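S.K.: Curious how this folds, go ahead:
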Amino acid sequence: MQNPTATETALSEAEVHRIREDFPILQARVNGHPLVYLDSGATSQRPLAVLDAERDYLTTLNAAVHRGAHTLAAEATDAFEDARAAVAGFVGVDDDEIVWTSNATEAVNLVAYALSNASIGRGGAAAQRLRLGAGDEIVTTEMEHHANLIPWQELAARTGATLRVIPLDDEGALRMDEAARLIGPRTKLVAVTHVSNVLGVVNPVEQIVATAREVGALVLLDACQSAPHLPLDLHALDVDFAVLSGHKMLGPTGIGALYGRRELLEAMPPFLTGGSMITTVTTTEAAYLPPPQRFEAGTQRVSQAVALAAAVRYLASIGMSRIAAHEAELGAHLVAGLSALEGVRVLGAGIDLPRVGLASFDVAGIHAHDVGQILDDAGIAVRVGHHCAQPLHRRLGVTASTRASTYLYTTRDEVDAVIAGVARAIDFFRRA
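M.R.: Down below sits the predicted model:
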């Protein structure tokens, strides 16, 4: 299952309050008010199970992985690889198809630079299908986070390929007619977000993948806003690459992952080079390990990987389908409540697609930063700005927006608090 449906049983209010007990920070007070945290789309909070897992690793197992021959190093390596297996299972792929990165941005750049290296002849015959040059095309969309746009701009500049962009309609939905036109015989790669970090809509990835398959193009999926919120099976989606970020899914900062189809990872030349990713080195050349270690040069993010594994186990214990249903209910309530306020425009509200519990909105005549300040004064944390998606905002005719994003620990009362806070901001500035 890839999208929330009405048949799923959402978390009950009692269950959500029980979950909140696992998150100490949610008991905090900000500016004299109980914290209302609706910025999980930027960074989620961490439960005790995740905090304890990282601390336990550091106090009982901390050692260099894949290097030392002593017992502690072997046990640390086992913990590191067990974490890889946990994350792989969570997104429906094999252990050796998960590469650890510092974040999703690095994961996208890893693919972009590996393709760039293949394009100058690195990687041998197996990398032939990964090479780009003049006449080839990369396709992305107008709604992408900058991290899934700028690396492809740079790859096009390095290789002479052309970057094509699938446009949006007036509501903000992908123009699928244009996608079908732009993805053609010259397309080598399609890079698309699964869930928009501004609109909250779940894009029709299956349709995009099918179109790409017709012309032999590879597909990279930005799963940063879907892996934390929806059941995800990357093999079933049939994408070639996917990226995710730990800190958006109850894990720590400093850890992300790249999924790559095994045969593609085996063909790809490395991006970062150095220790721990080689078999033999002379003063003039080196031979590299098979993936995923080929792409994991240097000292690894071991405690962070262990913590991320604890995060996905925590999410799985609750059930991703139930989390998705809970957030779908909150998202619908959030959009309806905001849309009912005079002068409020919820970006993408009219798009007929499933959505996660996220809404970005513009208040006529009031800057997003001013709205955010009023909310912050009341202890309500939201995101303001362009959310690293300037082309999308430009297409929809706004400079910035205010974004409220929910998660498994968000209550309906908190959503109501945001709606009431926006109403107060409107009243305050209009009276002023």
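
S.K.: Going by C-alpha atoms from here, please, whenever you check contacts or count neighbours.
M.R.: Will do.

S.K.: Going along the chain, name the strands of the stretch 101-250 of the chain.
M.R.: Under the criterion DSSP state E, counting those that start in this stretch, the stretch 101-250 of the chain contains strands at 137-141, 162-166, 187-193, 218-222, 241-245.

S.K.: With mean neighbour count as extra columns, can I get the ones you listed in a markdown table?
M.R.: Conversion of the strands of the stretch 101-250 of the chain to a markdown table gives the following (neighbours: other CA atoms under 10 Å):
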| stretch | mean neighbour count |
| --- | --- |
| strand 137-141 | 24 |
| strand 162-166 | 20 |
| strand 187-193 | 24 |
| strand 218-222 | 24 |
| strand 241-245 | 27 |
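
S.K.: Redo the ones you listed as TSV? Include distance to residue 395.
M.R.: Below are those laid out as TSV (distance: least, CA to CA, whole Å):
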stretch	distance to residue 395
strand 137-141	12
strand 162-166	12
strand 187-193	17
strand 218-222	20
strand 241-245	25
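
S.K.: right, and these - which one's nearest residue 30?
M.R.: strand 241-245 (26.7 Å; CA to CA).

S.K.: which secondary structure elements does that closest one contact?
M.R.: Packing contacts for strand 241-245, counted by 3 or more CA pairs under 8 Å, 6 or more residues apart in numbering; DSSP states H and E, involve helix 104-119, strand 218-222, strand 256-260.

S.K.: The first one packs against which elements?
M.R.: By that I understand helix 104-119. Against helix 104-119 (3+ CA pairs under 8 Å, 6+ apart) you get helix 150-159, strand 241-245, strand 256-260.

S.K.: Next, the structure of the following sequence, for comparison with the previous one:
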Amino acid sequence: MDIARATYPARMDLVRAQELWNPEPGWLNTASYGLPPRPAWEALQAALGQWQVGRTSWEGWGEQAERSRRAFAGLLGVPVGDITIGSTASQLLAPIAAALPAGTNVLAPTEEFTSNLFPWLAQGERGVRVRTVPADRLAESVDAGTDLVAFSLVQSATGAVAEYDAVVTAAREHGALVVVDASQGCGWLPFDAHLADAVVVTAYKWLMAPRGAAFAYLAPSLRERLTPSAANWYAGEDPHASYYGPPLRLAADARRFDLSPAWFCYVGAAPALELLAEIGLPAIREHNVSLANRFLAGLGRPPGDSAIVTVDVPGAEERLAAAGVRAAVRAGRVRASFHLYSTTEDVDLALSALR
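M.R.: Below is the predicted model:
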């Protein structure tokens, strides 16, 4: 397979797309890691085969990072020049945290995943202060003393979808920056990324890429405040003319914050991201939330608006495991997550185990 190409029929519908997976029944744990579609898996195997025998140079693998960047920008609906690539959410947040002046006040949910909490807390010795409140009180807690609001688009432990527009509106009313970790939402939940100052996403969950690929949207006004402390050859205006020697010659856009890409992660990422774009996030959201609500209804719970749900059923972890259902346990509750390769049969298998 040519790793530089992965084409799908225009306007691929979700039913046809599901033919690109063949998961073992009972995978309800995309919130931990996503399963690659066949084109992504085959592209990765082809690249690994090339690497094993030294069949090619590395430039073709590196080009997949740019292909992935373009696809990610398309998913978010933002200019490709506003996207930087890296490896983890916290690494992408690091230059923002490092740029905060002493006395900065950060507001975040108490339940926030620590990749979007520790970077701010680590600046405490410099005088950066972090205040946490319950996630459902985040918007009302933004005040005149708030300089930056950091939160997850979808909460990792519970699947709760943030009041994104309300939090952004409150932050703008008080002149605060908005930093969003969309790792648990990007890939199934449409949102207006350009409303934030920064959006970070790890790609190994709902974007179904190998772990080691991550992306960030950095608004131009925010980039002006940041120092690219991890500057490297790939962050150069022309990476292939940036191998050796001074002067500093970094890209003028968000690429100046790039890490040199982990090749094979992006080889797998590009086809997966392009497939998501072919299907369309609204259709994926409808499918995912419908399955999540089927699961909730089967347990007598009210419907929700998320692809991630949590339930507190006695012995649930053991009962699901015995039935071959793979889910997660977060904050003492079973967490089930549903993506485009999930089926009603997966849901019913889990319900049979829990009833």
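
S.K.: among the helices and strands packed on strand 241-245 of the first structure, which is the most enclosed?
M.R.: With neighbours taken as mean count of other CA atoms under 10 Å, those reach their highest mean count in strand 256-260, at a mean of 27.

S.K.: how much does that one stray from the second structure?
M.R.: For strand 256-260 of the first structure, the mean distance to aligned residues of the second structure following superposition is 0.8 Å (mean CA distance after the TM-score superposition for the first structure).

S.K.: what's that strand aligned against in the second structure?
M.R.: Counting by TM-score structural alignment, strand 256-260 of the first structure pairs with residues 214-218 of the second structure.

S.K.: I'd like the distance from that stretch to the chain centre, please.
M.R.: 9 Å (CA atoms, centre = their mean, to the nearest Å).

S.K.: Repeat that for stretch 232-240 of the first structure.
M.R.: Distance, centroid of stretch 232-240 of the first structure to centroid of chain: 15 Å (CA atoms, centre = their mean).

S.K.: buried sites along it?
M.R.: By 16 or more other CA atoms under 10 Å, the buried positions in stretch 232-240 of the first structure come out as 232, 233, 234, 237, 239, 240.

S.K.: distance of the fifth one from residue 217 of the first structure?
M.R.: Summarising the geometry, the distance separating residue 239 of the first structure from residue 217 of the first structure, computed by CA to CA, to the nearest Å, is 10 Å.

S.K.: what do you get for the third one?
M.R.: Between residue 234 of the first structure and residue 217 of the first structure the distance, using CA to CA, works out to 17 Å.

S.K.: again with the fourth one
M.R.: Note on residue 237 of the first structure: its distance to residue 217 of the first structure, by CA to CA, is 15 Å.

S.K.: And the helices in the stretch 251-355 of the second structure?
M.R.: For the stretch 251-355 of the second structure, the helices defined by DSSP state H, counting those that start in this stretch occupy 263-279, 281-298, 316-322, 344-354.

S.K.: With the first structure overlaid, report how far the first one is off on average.
M.R.: Taken against the first structure, helix 263-279 of the second structure registers an average deviation of 1.9 Å after superposition, with mean CA distance after the TM-score superposition for the first structure.

S.K.: among the strands of the stretch 101-250 of the first structure, which is nearest residue 76 of the first structure?
M.R.: strand 241-245 (22.3 Å).

S.K.: Quick one: the residues in the second structure that that closest one pairs up with.
M.R.: With TM-score structural alignment as the criterion, strand 241-245 of the first structure aligns to 198-202.

S.K.: after superposition, how close is the matching stretch to the first structure?
M.R.: Mean for stretch 198-202 of the second structure is 0.8 Å (mean CA distance after the TM-score superposition for the first structure).

S.K.: From the chain's centroid, how far away is that stretch?
M.R.: 6 Å.
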